[in-house]
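S.K.: One predicted model, sequence on top.
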Amino acid sequence: MSSAIYPSLKGRTVLITGGGSGIGAGLVTGFVRQGAIVHFIDLADSVSATLEPGSATFHKCDLTDIPAVEKVIAGIGPVDILLNNAANDDRHRLEDVTEAYFDNRIAVNLKHLLFCAKAVVPGMKAKGGGAIINFGSISWHLGLPDLVLYETAKAGIEGMTRALARELGPDNIRVTTILPGNVKTPRQMKWYTPEGEQQIVDAQCLKGRIEPANVAALALFLASDDASLCTGHGYWIDAGWR
């Protein structure tokens, strides 16, 4: 897939959470191609081996450990673009949810997005602006089964985006949400049989499979100066499934 080059992204400092695999790896690859200074946080790294040595910096960190995350971000220095991508969509049923599991799923899928945003905002303000891109999900819009806590968190992300966009707009900090449909990653493929995957494709207006590079293409636009008046809203990439 041929992708646009955005001159405004060259030399920008970019931080991607969950960048070690899946959609996050696609984001890392996409921003490296733009000539950005790319940092990514994850517990494991399967993307660096596919890149030129030194083109991105991996920070091993548990995103549920907020003090550790804040230390990593402080070490990076001012960030121009934050992509809050990390999440975990393990399946679960209501009868199996405990208070501890609830707290863990909210920590994994919602809490760190707010604290990562909070940590980068002072640097963005000092630099005269920035972009925060949160990653939501089609799941709660469709009401998919066995994901009640994941969908609760993802719904909250859209509300958080609206609130942060209003609060940070006077400082020229844009906040948006990307809402992917079913993206073909190794993790997602483990949930679907070939028949189940075909059912999703059949429900889409466009019959292609969404790849991480497709999601990255949307993120690159929203992070660039070409999207300088885009804030406060969600942007879909679901091939028309919803």
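M.R.: Here it is on my side, so go on.

S.K.: contacts, neighbours, all on C-alpha from now
M.R.: Noted.

S.K.: and the longest strand along the chain, how far from the chain's centre?
M.R.: In the chain, assigned by DSSP state E, the strand with the most residues is strand 173-180. On the basis of CA atoms, centre = their mean, to the nearest Å, strand 173-180 sits 9 Å off its chain's mean C-alpha point.

S.K.: which residues does the spatially most central residue of the chain contact?
M.R.: The geometric centre of the chain, computed from its C-alpha atoms, lies nearest to Asn85 (CA atoms, centre = their mean), at 2.1 Å. Shown in contact with Asn85 (CA atoms under 8 Å, 6 or more residues apart in numbering): Ile16, Thr17, Gly18, Gly19, Ile23, Gly24, Asn134, Phe135.

S.K.: now with 10 Å?
M.R.: Contacts for Asn85 (CA atoms under 10 Å, 6 or more residues apart in numbering) come out as 15-19, 23-24, 27, 41, 109, 113, 133-136, 178.

S.K.: Included below, for side-by-side comparison, is a second structure:
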Amino acid sequence: MMGFARYPSLVGKVVLVTGGASGIGAEVVADFARQDSRVAFLDFDEAGGQRVARETGALFLRCDLRDIAALRAAIAEVAAQLGAVQVLVNNAARDDRHGMEDVEPDYWDERMATNLRHMFFCAQAVAPAMREAGAGSIINMGSVSWMNAQGGMPAYTTAKSAVRGLTRGLARDLGVDGIRVNEVVPGWVFTERQEALWATPDAVARTMEKQCLKRKVMPPDLARMVLWLAADDSAVVTAQSFVVDGGGV
């Protein structure tokens, strides 16, 4: 974190990150740990979760976020071990490609469970303690995919477009209790998964042509926006969406 901000208000703060075993989520976990926050993260990737936990000292709980009972139990365990959650980062998602003609109702429902439903139930689970404290920050991870009218994954883009509505609705409902709710909207972030599956030279070149800034957006670029929204520096910022995409939208 040399050369980047440190936030005194994040020291000792209890932070929960979903999908923290890889990609953007792993970087968010690491950056909060460097801020001396008390960090926990949930993921169903046992090997990746254990690796990130070793590297960061964060508390890892294996959890399939599609299972709401397991999600609730995991959040209760985080509170028991670290204290009430003060910052929630709803990061977990999976942008698997799929054609419209191949989608059946069960797959559609599973995509909503993977990319949207858990965000609401995580927020629901942490809200009572935040209300009692009179403060809290919930940060939902969106996507520019639907803003760019991207095809090839209609269930994913539908779920991610709904994150905007969820964010603004919760911001209104929870603001009276001092709880802030915002959305971070990544562009194409070059995680290991993206590099392995879709970052062909032609695809990268097309992205650079659209972006104002001619460099790849990387996980730390997203993590730094998340840190600011979690910190007291953004104390009067809520119901907002922040696009981090190098100026591509």
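M.R.: Good, I have the coordinates. A quick note: this is a predicted structure, and the numbers were derived from the prediction, not measured.

S.K.: Would you give the TM-score for this superposition?
M.R.: Once superposed, the chains reach a TM-score of 0.97 (TM-score structural alignment, normalised by the length of structure 1), with 242 aligned residues with a CA RMSD of 1.3 Å.

S.K.: what about the equivalent of the residue nearest to the centre of structure 1 over in structure 2, distance to Asn140 of structure 2?
M.R.: Aligning on TM-score structural alignment places Asn85 of structure 1 opposite Asn91 in structure 2. Relative to Asn140 of structure 2, Asn91 of structure 2 is positioned 6 Å away (CA to CA, to the nearest Å).

S.K.: which bit of structure 2 covers stretch 150-169 of structure 1?
M.R.: With TM-score structural alignment as the criterion, stretch 150-169 of structure 1 aligns to 156-175.

S.K.: Now that stretch on structure 1. Mean distance?
M.R.: Superposed on structure 1, stretch 156-175 of structure 2 shows a mean distance to its aligned partners of 0.4 Å (mean CA distance after the TM-score superposition for structure 1).

S.K.: Quick one: list the elements packing against the longest strand of structure 1.
M.R.: strand 81-84, helix 112-127, strand 130-135, helix 139-142, helix 148-168, helix 212-223, strand 234-237 (3 or more CA pairs under 10 Å, 6 or more residues apart in numbering; DSSP states H and E).

S.K.: right, so of these, which gets closest to Ala49 of structure 1?
M.R.: For Ala49 of structure 1, the closest of those is helix 212-223, at 17.0 Å, according to CA to CA.

S.K.: tell me what that closest one is packed against?
M.R.: helix 22-33, strand 81-84, strand 130-135, strand 173-180, strand 234-237.

S.K.: Next, format the helices and strands packed on strand 173-180 of structure 1 as a markdown table and append distance to Leu94 of structure 1 and mean neighbour count.
M.R.: Below are those laid out as a markdown table (distance: least, CA to CA, whole Å; neighbours: other CA atoms under 10 Å):
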| stretch | distance to Leu94 of structure 1 | mean neighbour count |
| --- | --- | --- |
| strand 81-84 | 27 | 27 |
| helix 112-127 | 23 | 18 |
| strand 130-135 | 24 | 27 |
| helix 139-142 | 15 | 16 |
| helix 148-168 | 7 | 20 |
| helix 212-223 | 30 | 21 |
| strand 234-237 | 28 | 18 |
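
S.K.: Output these as TSV; include the columns distance to Gly11 of structure 1.
M.R.: Formatted as TSV, those follow (distance: least, CA to CA, whole Å):
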stretch	distance to Gly11 of structure 1
strand 81-84	11
helix 112-127	14
strand 130-135	13
helix 139-142	35
helix 148-168	23
helix 212-223	13
strand 234-237	25
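
S.K.: Tell me which of these lies nearest to Pro7 of structure 1.
M.R.: Pro7 of structure 1 lies closest, by CA to CA, to one member of those: helix 212-223, at 10.9 Å.

S.K.: Which part of structure 2 matches that closest one?
M.R.: So helix 212-223 of structure 1 sits over residues 219-230 in structure 2, by TM-score structural alignment.

S.K.: By how much does that stretch deviate from structure 1 on average?
M.R.: Mean deviation for stretch 219-230 of structure 2: 0.4 Å (mean CA distance after the TM-score superposition for structure 1).

S.K.: picking that back up, what sits in contact with each of Asn91 and Asn140 of structure 2?
M.R.: Common contacts of Asn91 of structure 2 and Asn140, defined by CA under 10 Å, 6+ apart, comprise Leu116, Met119, Val184.

S.K.: ok, Leu42 of structure 2 - contacts?
M.R.: 16-21, 25, 49, 59-65, 71, 74-75, 78, 91-92.

S.K.: quick one: which of those sit in strands?
M.R.: Leu16, Val17, Thr18, Leu59, Phe60, Leu61, Arg62.

S.K.: Verify the contact between the third one and Asn90 for me.
M.R.: In other words, Thr18 of structure 2. Yes: contact status for Thr18 of structure 2 versus Asn90: in contact at 5.5 Å, counting by CA atoms under 10 Å.

S.K.: what's the overlap in contacts for these two?
M.R.: What both Thr18 of structure 2 and Asn90 touch, as defined by CA under 10 Å, 6+ apart, is the set Gly25, His118, Met119, Cys122.

S.K.: Just give me the match in structure 1 for the last one.
M.R.: Just to be clear, that refers to Cys122 of structure 2. The pairwise alignment with structure 1 assigns Cys122 of structure 2 to Cys116, based on TM-score structural alignment.

S.K.: Pull the contacting residues for its match.
M.R.: Leu15, Thr17, Leu63, Ile66, Val69, Glu70, Ile73, Leu82, Leu83, Asn84, Ile132.

S.K.: Just give me the closest of the residues you listed to Ile157 of structure 1.
M.R.: Ranked by distance to Ile157 of structure 1 (CA to CA), these are led by Asn84 at 9.9 Å.

S.K.: Which residues lie in contact with that closest one in this structure?
M.R.: Listed by CA under 10 Å, 6+ apart, the contact set of Asn84 of structure 1 reads 15-19, 24, 109-110, 112-114, 116-117, 132-136, 157, 177-178.

S.K.: nearest residue to it other than its sequence neighbours?
M.R.: Beyond its immediate neighbours in the sequence, the residue positioned closest to Asn84 of structure 1 (CA to CA, 6 or more residues apart in numbering) is Asn134, lying 4.7 Å away.

S.K.: need the contact list for the aligned partner of the one you found in structure 2.
M.R.: Taking TM-score structural alignment, Asn134 of structure 1 has Asn140 as its aligned residue in structure 2. Residues near Asn140 of structure 2 by CA under 10 Å, 6+ apart: 88-92, 116, 119-120, 123, 160, 163-164, 166-167, 181-185, 226, 241.
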